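> Structure for this input, please:
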Amino acid sequence: MLFLYLLVLLIDTASQHRSAEEGVEGGSVVISCSHRRIAFEEKQLTVYWRHNDTRNVHDIIHGKVSVKEQHPAYKNRTEVLPDELKKGRILLKLTDLQLSDRGTYICFVPDVGVHPSTQLVVKERPVIEQRAAQVRSHGTETSLGRTLQLLLLPGFILLFI
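Below is the predicted model:
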């Protein structure tokens, strides 16, 4: 019986991890805090979101948002989606993604002792370069009065006349 209990405990602990999200620098991402043991009670809900185990990202204490202890790097960039919260889903939206936001986000729900985590990958924003050139006649080098616009994206060249 003890062996069975330990096996269930190990499986439950292993299932608290293994989620991943991807975003682009400057964009936004929604991170879910879900686990089958989280029983939703909106008024009593306490959830602590942490980044790489050290930075306080966002807290919900007894059903109310608290940013009192929030790390300055996340100021005005986090929000728990209230419509989803009413449905029993705990979703954290992180906006204006920075490359420093990469890493592990842990959602700790102390009442049930679970702490699912999400690995966040933030990709660099694509560089867009614009160039202009005068269109000239072949051979005479006379300007045709048109400008050629080039938009250079990684892997693409877009031409506009």
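> going forward, measure contacts and count neighbours with C-alpha atoms only.
Noted.
> Residue 24: what's it in contact with?
Contacts for residue 24 (Cα atoms under 8 Å, 6 or more residues apart in numbering) come out as 97, 122, 123, 124, 125.
> Go through those and say which is closest to residue 28.
Residue 28 has its nearest neighbour among those in residue 97, at 5.8 Å by Cα to Cα.
> shouldn't that closest one be in contact with residue 25?
Yes: the criterion here is Cα atoms under 8 Å, and residue 97 meets it with residue 25 at 4.9 Å.
> Now do the shared contacts for these two.
With Cα under 8 Å, 6+ apart as the test, residue 97 and residue 25 both reach residue 122.
> what about the two, which has more around it?
Neighbour count, other Cα atoms under 10 Å: between residue 97 and residue 25, residue 97 has more, with 21 against 18.
> residue closest to the middle of this structure?
residue 29 (3.2 Å; Cα atoms, centre = their mean).
> That one touches residue 22, doesn't it?
Yes: between residue 29 and residue 22 there is a contact under Cα under 8 Å: 7.3 Å.
> in the longest strand seen in the chain, what's buried?
Across the chain, the strand with the greatest residue count (assigned by DSSP state E) is strand 143-153. For strand 143-153, burial by neighbour count (16 or more other Cα atoms under 10 Å) applies to residue 150.
> For the protein, which segments count as helices?
Taking DSSP state H to define them, one finds helices in the chain at 2-14, 82-86.
> would you list the ones you listed in JSON lines and tack on distance to residue 110?
Putting the helices of the chain into JSON lines (distance: least, Cα to Cα, whole Å) gives the following:
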{"stretch": "helix 2-14", "distance to residue 110": "14"}
{"stretch": "helix 82-86", "distance to residue 110": "17"}
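> before we move on, back to that, could I get the contacts of residue 24 as JSON lines with distance to residue 76?
Formatted as JSON lines, these follow (distance: Cα to Cα, whole Å):
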{"residue": "97", "distance to residue 76": "12"}
{"residue": "122", "distance to residue 76": "19"}
{"residue": "123", "distance to residue 76": "21"}
{"residue": "124", "distance to residue 76": "21"}
{"residue": "125", "distance to residue 76": "21"}
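> one more to line up against the first:
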Amino acid sequence: MKRTTFTFLLAMMWPSLQALFTVEPEQDSYDGELHKNIRIACRFSPVESVTQLSVFWQRIDPLPTVDVYRLEKGLENHNFTDKSFQKRARLLKDELEKYRAVLELSQLQMSDSGTYQCVVSLKEVDYKKTTLTVRAPYTAIKKDIKRLDNEKVELSCESQGFPLAHMVWSDGRLQDLTVRSNSSSEKTSEGIYKVTSQVTVSENIINNYTCSISLEGKVRQSVTFNIPGEIPGKSKWCHAYAAIGVIVVMCMGFVAASVIVHRRKKGQKNRDSICKSSERNLTVTSTDSLLPKTPFFRADTFAFSSEVCKGKAENLREVLEQKYAELSTMAGFTLQHSLLCGYDPFISAGQKWWGGGWWGVGGQ
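A predicted model of the protein is given here:
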């Protein structure tokens, strides 16, 4: 009997239950990144028209509650917007037609983290909550090496981010050095953590030391120190040796080039002096100098009969004079001198043709 009565009442109230206005968050939580943009949204029941719709976004935690954005009956109202959200919060009105109230926050700040409440009102009112967590990825680790007394060096790592992370140390032999390290952290004006950590090691032991950022049980990034290679004093000497080596090589190249140039100039000078001295001193005394200096033309290999010597002596003399007269002068030019120095006997000044040959003026 009771069950029948409950079923009857449910059937009578079902149309009114269907008409109940509700609001639901699209996500229970959101993760944002510092200085980036993010959109958070809630859905509401379908309505006949959104022109008279009112939407309110508030941050209710941490306290006090502050207004982030207000749309009252289709019109924006910035009079209640908290100054920290002014010009950074807006509602995507096109999404209202899809029954979504989408809030966009730009240039996220660490203080934007918290619990937000979405309130939608037409004839009825409903609201739901969602959370936003703003994170700051840790910056690239900045490392530093400082020389200490007693042949020791201090290795240092520094990075900034959020939430709080830890620095972990290890060496090339996979030994954990974290217990030997000295770490500290502090919050910056933006609300992020600056984490620093130092460890002291010997500068004379060859080893690698790794500094890592550990966040939520996972290594996010690492840097490695190479000791003693990266120690400032020693690395400067290495650079100095390299610079000296380059200078030495350049000097040697300059000297070698100078020697080559000097030898070429000296060779040219000697050649010029040979030509000039030949012009002054060489003379032709017979036609023997015009004959090749090879065994084939040796004088003792020729045998002339007395008839040839007596009968054709004059003809031989005329032939020799015609062939070689223009190449021999009484001024002292030889065939070897002409070939060596590029001298042209045909245009030599002060020569005359006389008695079947060229004779220098003023000489024989």
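> on that earlier part again, still touching in the second structure? Go through the contacts of residue 24 of the first structure.
Using both residues aligned by TM-score structural alignment, their matches' Cα atoms under 8 Å, the second structure keeps these contacts from those: 97, 122, 123, 124, 125.
> Give the equivalent position in the second structure for residue 93 of the first structure.
Aligned counterpart of residue 93 of the first structure in the second structure: residue 104 (TM-score structural alignment).
> which ones are touching the closest residue to that match other than its chain neighbours?
Using Cα to Cα, 6 or more residues apart in numbering and skipping residues adjacent in sequence, the residue nearest residue 104 of the second structure is residue 39, 4.4 Å away. The neighbours of residue 39 of the second structure, taking Cα under 8 Å, 6+ apart as the test, are 102, 103, 104, 105.
> how close does the aligned partner of residue 39 of the second structure in the first structure sit to residue 124 of the first structure?
Aligning on TM-score structural alignment places residue 39 of the second structure opposite residue 30 in the first structure. Applying Cα to Cα, to the nearest Å, the value for residue 30 of the first structure to residue 124 of the first structure is 18 Å.
> Over to residue 34 of the first structure?
28 Å.
> ok, residue 223 of the second structure touching residue 208?
No: counting by Cα under 8 Å, residue 223 of the second structure sits too far from residue 208 to count as a contact (10.2 Å).
> Sort out which residues of stretch 80-95 of the second structure are buried, please.
Those would be 81, 85, 89, 90, 91, for stretch 80-95 of the second structure by 16+ other Cα under 10 Å.
> which part of the first structure lines up with that stretch?
Taking TM-score structural alignment as the measure, the first structure aligns residues 69-84 with stretch 80-95 of the second structure.
> got the contact list for the closest residue to residue 91 of the first structure other than its chain neighbours?
Closest residue in space to residue 91 of the first structure, ignoring its immediate chain neighbours: residue 32 at 4.6 Å, by Cα to Cα, 6+ apart. Counting by Cα under 8 Å, 6+ apart, residue 32 of the first structure makes contact with 89, 90, 91, 92, 118.
> Tell me how far residue 32 of the first structure lies from residue 120 of the first structure.
Taking Cα to Cα as the measure, residue 32 of the first structure falls 11 Å from residue 120 of the first structure.
> Residues that sit against both of these two, list them.
Between them, residue 32 of the first structure and residue 120 share no contacting residue under Cα under 8 Å, 6+ apart.
> mind listing the strands in the first structure by residue range?
With DSSP E as the criterion, the first structure has strands spanning 19-24, 29-33, 47-51, 55-61, 64-66, 78-80, 90-94, 103-108, 117-123, 129-136, 143-153, 156-160.
> Next, format those strands as JSON lines and append distance to residue 10 of the first structure.
As requested, those are exported to JSON lines (distance: least, Cα to Cα, whole Å):
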{"stretch": "strand 19-24", "distance to residue 10 of the first structure": "18"}
{"stretch": "strand 29-33", "distance to residue 10 of the first structure": "20"}
{"stretch": "strand 47-51", "distance to residue 10 of the first structure": "23"}
{"stretch": "strand 55-61", "distance to residue 10 of the first structure": "27"}
{"stretch": "strand 64-66", "distance to residue 10 of the first structure": "32"}
{"stretch": "strand 78-80", "distance to residue 10 of the first structure": "30"}
{"stretch": "strand 90-94", "distance to residue 10 of the first structure": "24"}
{"stretch": "strand 103-108", "distance to residue 10 of the first structure": "18"}
{"stretch": "strand 117-123", "distance to residue 10 of the first structure": "16"}
{"stretch": "strand 129-136", "distance to residue 10 of the first structure": "52"}
{"stretch": "strand 143-153", "distance to residue 10 of the first structure": "48"}
{"stretch": "strand 156-160", "distance to residue 10 of the first structure": "49"}
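> Trace residue 52 of the second structure over to the first structure, please.
Using TM-score structural alignment, residue 52 of the second structure lines up with residue 44 in the first structure.
> so how far is residue 129 of the first structure from its match?
Residue 44 of the first structure is 51 Å from residue 129 of the first structure, by Cα to Cα.
> same deal with residue 60 of the first structure?
As judged by Cα to Cα, residue 60 of the first structure and residue 129 of the first structure stand 43 Å apart.
> Same drill for the two, tell me which one is more crowded.
Counted by other Cα under 10 Å, residue 60 of the first structure and residue 129 do not tie: residue 60 has more neighbours, with 17 against 11.
> what about the more buried one, distance to residue 118 of the first structure?
18 Å.
> Next: residue 125 of the first structure.
21 Å.
> and what of residue 109 of the first structure?
Distance, residue 109 of the first structure to residue 118 of the first structure, by Cα to Cα: 14 Å.
> got TSV for the contacts of residue 32 of the first structure, with distance to residue 15 of the first structure too?
As requested, these are arranged in TSV below (distance: Cα to Cα, whole Å):
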residue	distance to residue 15 of the first structure
89	18
90	17
91	18
92	20
118	12
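> how do the residues you listed look in the second structure, which are kept?
The contacts of residue 32 of the first structure retained in the second structure, by both residues aligned by TM-score structural alignment, their matches' Cα under 8 Å: 89, 90, 91, 92.
> among those, which two are most distant?
Pairwise distances across those (Cα to Cα) peak at 9.8 Å, for the pair 89 and 92.
> which residues do those two both contact?
32, 33.
> Neighbour count: the two, which is higher?
The neighbour count for residue 89 of the first structure versus residue 92, taken as other Cα under 10 Å, is higher for residue 92 (22 against 18).
> Distance from stretch 8-25 of the first structure to the middle of the chain?
Mean C-alpha position of stretch 8-25 of the first structure versus that of the full chain (Cα atoms, centre = their mean, to the nearest Å) differs by 15 Å.
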